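Enquirer: Need coordinates for the following:
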Amino acid sequence: MRYISTRGEAPALGFEDVLLTGLATDGGLYVPESLPHFDLEEIRSWRGLSYSELAFNVMYPFVDDAIPADDFRKMLDETYSVFAHKAVAPLVQLDTNEWVMELFRGPTLAFKDFALQLLGRLLDYVLEKRKQHVVIMGATSGDTGSAAIEGCRRCEHVDIFILHPYQRVSEVQRRQMTTVQGENIHNIAVRGNFDDCQRMVKESFGNQSFLGGKTQLAAVNSINWARIMAQIVYYFHASLALGGPDRSMAFSVPTGNFGDIFAGYLAKKMGLPISQLVIATNRNDILHRFMSGNKYEQHQLEHTLSPSMDIMVSSNFERLLFDLHGRDGLAVKTLLENAAKGPVSIEDYRWKHARKLFDSDAVDDKATCDTIREIYEQNEYLLDPHTAIGVRAARNCRRDQAVPMITLGTAHPAKFPDAVAESGVSVEPPLPAHMADLFEREERYTVLDNNIDGVQAFIAKHWKNA
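Expert: Below you'll find the model as predicted:
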């Protein structure tokens, strides 16, 4: 399996190099040169497999000969054994043919654990083999940071620097990152928003001279292909649990950086019968505005009750644009350069194709709170604000009541008690036992100005062998 850049000018790489590289040298994102495809008979044969066995079948074609099969199986067994539910991603029924897939049963209570618990093990394996040290630099709107730290904190060959927007993540999200002790763990609170953090990460990958040639950056954001690869699996898991592949499924995905729903798009291309994919956004609705009106235009980023989706520049959208443009890297590069200057549109026939692939909806804070309250009153089931946006969008956009609609439950409600309280639900969601003392743990983080030179200087000074 070889990987190519969405901007067409970087060399093709194998899995190991893509794992360590993150962003391509031309500024693009890596995607597989070709996708594996499974027929219905093969998918049907996977019924009854454990989650880690299913994950091996779906993911190993992407890894190929980079890691021996037995070693990869062991990594997957270890990755999903730390989840708090034997099903790993259990399905909860809300109504007739309506479901939530709980993706928050991992150590940090968010869907990011599915990929980042595995990514830490992949990095350890490859870096040990190469006798190499790397610096992880990542940006988080709330959940990626804690999942990355938890997944990678025991890695012997990495230093971790996670940027989060100062005072723009929930207190639980912040403390999950800043209370993890370790000399190789560094949390940076940037006086800015998530897009500022993400921009610094991308620019740093493009020019790593601040590291003095002594090490290289590795990515944990969903620009890293391994993140997307791991997220494809739970679409197959949900389908098989509800009668797939002999019936089609619909999925609603709370969407910020576009990685999670892009994984669903790939699952469909790989042979899984999916009839509908719903992009569920909050007020930061650039993707909904593009899907509904063919206008990609950045607005002022707003702070909402669903902070993990407070993103205006959805990095993984570039991967979809690459496909929409017939994998023409130059066309994607030109489009994104123009998008940085102002609003852009794509050719009408390309946009109409995108509309066939995706539905979309934007849900404001009031509708988010209303949904949390309604679902609790109907089922005594508590949603976090991001999942609530997914449920509301699913109900607003649903095409066929006969097709099971599955909303991806992206985070545990205990991470967002303020949103739950604002919804009017009187129940305060408790933290799980392993996090019960979270508010008593000592925090460690550094507040820096929204300035890339200062952030890079901090990283250059504090990584282990600086």
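
Enquirer: going forward, measure contacts and count neighbours with C-alpha atoms only.
Expert: OK.

Enquirer: the helices in the stretch 351-466 of the chain, which residues?
Expert: Assigned by DSSP state H, counting those that start in this stretch, the helices in the stretch 351-466 of the chain fall at 365-379, 385-397, 417-422, 452-462.

Enquirer: List the residues that contact Arg7.
Expert: 26-29, 322, 328-333 (Cα atoms under 8 Å, 6 or more residues apart in numbering).

Enquirer: what's the answer for Tyr265, then?
Expert: Taking Cα under 8 Å, 6+ apart, one finds 277, 357 in contact with Tyr265.

Enquirer: Helix, strand, or coil at it?
Expert: Assigned with DSSP: H, G, I helix; E, B strand; the rest coil, Tyr265 falls in the helix class.

Enquirer: Following up with a second sequence; could you model it the same way so I can compare the two?
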Amino acid sequence: MQFISTRGQAPSVSFTEALLMGLEPDGGLAVPATIPTITANVLEDWRSLDYAALAAAVIGLFATDIPKADLRAIVSAAYGADRFPTPVVALKPLDGVVPGLTLVGLSEGPTMAFKDLAMQFLGQAIPYVLARDGKVLNILGATSGDTGSAAEHAFRGQEGVSVFMLSPVGRMSDVQRAQMYSLADPNIHNIAVDGVFDDCQALVKALSNDAAFKAEHSLGAVNSINIGRIVAQAVYYVWAWLRASDGVAAEERAPFHVDVVVPSGNFGNIYAGHLAKSMGLPIRRLILATNENNVLDDLFASGIYRPRSAAETLATSSPSMDISRASNLERFVWQLLGPEEFVSRWASLEETGSLDLTDRLRDMHEEFGFVSGTSTHKDRLASIARVHAEAGALIDPHTADGITVALRHMEQGYPTLVMETALAAKFAETVEEALGEAPEPPMFVRELLGKEQHVIEIPNSEDELRALIRRSALHRG
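Expert: Predicted structure coming up:
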């Protein structure tokens, strides 16, 4: 399996090469040169696998340059009992709210967020590749809340890897900050930027697009621009469909389609669902849920993609989705338009600040199955309260955005899976506002909040970030 750049000006690379690369040399994102196919027979063969074995099977379709025995060892370590409970991802029916509504529990990992599922894979796969090839990697990333802690907990203490994680000052929850800033491992560097997430992301892209600086300091990325994360996330879409269809008669499984609702800010998680759907997984619709920073909802409603400035990006009670420029959208638009047309039309986004895809709006809906909706703070509170009252479950505000949009778009006869984003304990203040009382936080959360925190604050400055990396980056030899 080879991977090519959306911009079309970089040589094709293997999976492990793409894993260390982050952005392609031409500034594009890695995409599979061909998309493997999942047939109904293959799905039935996979039905009895546990999560780690399924991960080896799905990721193995892309990671063809990793020997199968090595890949099995990597996923066994990533999804072991010391990191996730059995069965790793559990489906939780919410029939008390609406029959056919199910929560896909993605947040039982080390940092209580869905991003652990892909990041723990990278935390094993990347050190494996570095040791095999005699390399080091300085991971440069930006987080609006959950990516940073998931990355840092996956790579803390790992040989040959340092993590430089940018986060916006004052834009994360107390638990999100504590999960990151309480780490004292020497290979973890927390950097708080005076700005919003999009400013952090712009700094990462600026340094990643500087080929000389990137090569000199062995920079890579593990946020959702890393194709390894996308591939690892596709696993739980397959797992969720298999578990949702376990009770369906065998002769009815082939046409058994589900709708999947995904809270989305950077378009990475839902792109992984799109990849699984493109491979043949029976997903009927991908329902994208945004918060008040609803650039993506505007796109799928109107056909116009118009990113907003930092000043226009609102601070909301679902902060991990406070994003107004979705990095992974490039991958989908590349597929939507085709490689040749993509290059010229994507350039118009850089020149004018918007991209007109109204001529492809029907394709987005009918061919690719995208639907979208916006949720507000009031909606989040109502959904948290309703799910607690009617199903006895606690959900976080991002998942509440998903529930809100799911309830608007559900159609009878089609099971609807809502991808959980995080555990409610990470956002206790909003949950308390919704329920009128604060749930008792787990002991480990109380201990976490009491730990000393370590963070460096910098202005929104490329020069400041470059200087910091020069001082602290790992180098070969």
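
Enquirer: quick one on the thing from earlier: out of the contacts of Arg7 of the first structure, which is nearest to Met249 of the first structure?
Expert: The closest of the contacts of Arg7 of the first structure to Met249 of the first structure turns out to be Phe322 (Cα to Cα; 25.2 Å).

Enquirer: now the contacts of Arg7 of the first structure in TSV, with distance to His85 of the first structure?
Expert: Formatted as TSV, these follow (distance: Cα to Cα, whole Å):
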residue	distance to His85 of the first structure
Asp26	41
Gly27	39
Gly28	37
Leu29	33
Phe322	37
Asp328	43
Gly329	42
Leu330	45
Ala331	45
Val332	41
Lys333	43
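
Enquirer: Sort out which of the residues you listed are buried, if you could.
Expert: Neighbour-count burial (16 or more other Cα atoms under 10 Å) is assigned, among the contacts of Arg7 of the first structure, to 27-29, 322, 329, 331-333.

Enquirer: Now the alignment partner in the first structure of Thr352 of the second structure: which helix or strand?
Expert: Matched to the first structure by TM-score structural alignment, Thr352 of the second structure sits across from Lys341. Counting by DSSP states H and E, there is no helix or strand that carries Lys341 of the first structure.

Enquirer: From His353 of the first structure, how far off is Lys341 of the first structure?
Expert: 25 Å (Cα to Cα, to the nearest Å).

Enquirer: ditto for Leu272 of the first structure
Expert: Note on Leu272 of the first structure: its distance to His353 of the first structure, by Cα to Cα, is 19 Å.

Enquirer: so stretch 416-423 of the first structure matches what in the second structure?
Expert: With TM-score structural alignment applied, stretch 416-423 of the first structure matches the range 427-434 in the second structure.

Enquirer: Any chance you could list what contacts the matching stretch?
Expert: For stretch 427-434 of the second structure, using Cα under 8 Å, 6+ apart, the contacting residues are 173-175, 317, 381-382, 384-385, 395-397, 424, 438-439, 441.

Enquirer: Kindly write the PyMOL command that selects the buried subset of these.
Expert: Only the buried entries of the contacts of stretch 427-434 of the second structure go into this PyMOL selection, using 16+ other Cα under 10 Å:
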select buried, resi 173+175+317+381+382+384+385+395+396+397+424
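
Enquirer: Kindly indicate which of the contacts of stretch 427-434 of the second structure lies nearest Val163 of the second structure.
Expert: Val175 (19.6 Å).

Enquirer: Return the distance of the closest one relative to Arg466 of the second structure.
Expert: Separation of Val175 of the second structure from Arg466 of the second structure (Cα to Cα): 28 Å.

Enquirer: before we move on, what SS does the residue of the second structure most remote from its centre have?
Expert: Using Cα atoms, centre = their mean, the residue of the second structure lying farthest from its centre is Glu251. It sits 33.8 Å away. Per three-state DSSP, the local secondary structure of Glu251 of the second structure is helix.

Enquirer: likewise Val31 of the second structure?
Expert: Criterion first, three-state DSSP; result for Val31 of the second structure: strand.

Enquirer: And Met137 of the first structure, by the same measure?
Expert: strand.

Enquirer: Strands of the stretch 301-450 of the second structure, residue ranges please.
Expert: 304-305, 355-356, 370-374, 416-419 (DSSP state E, counting those that start in this stretch).
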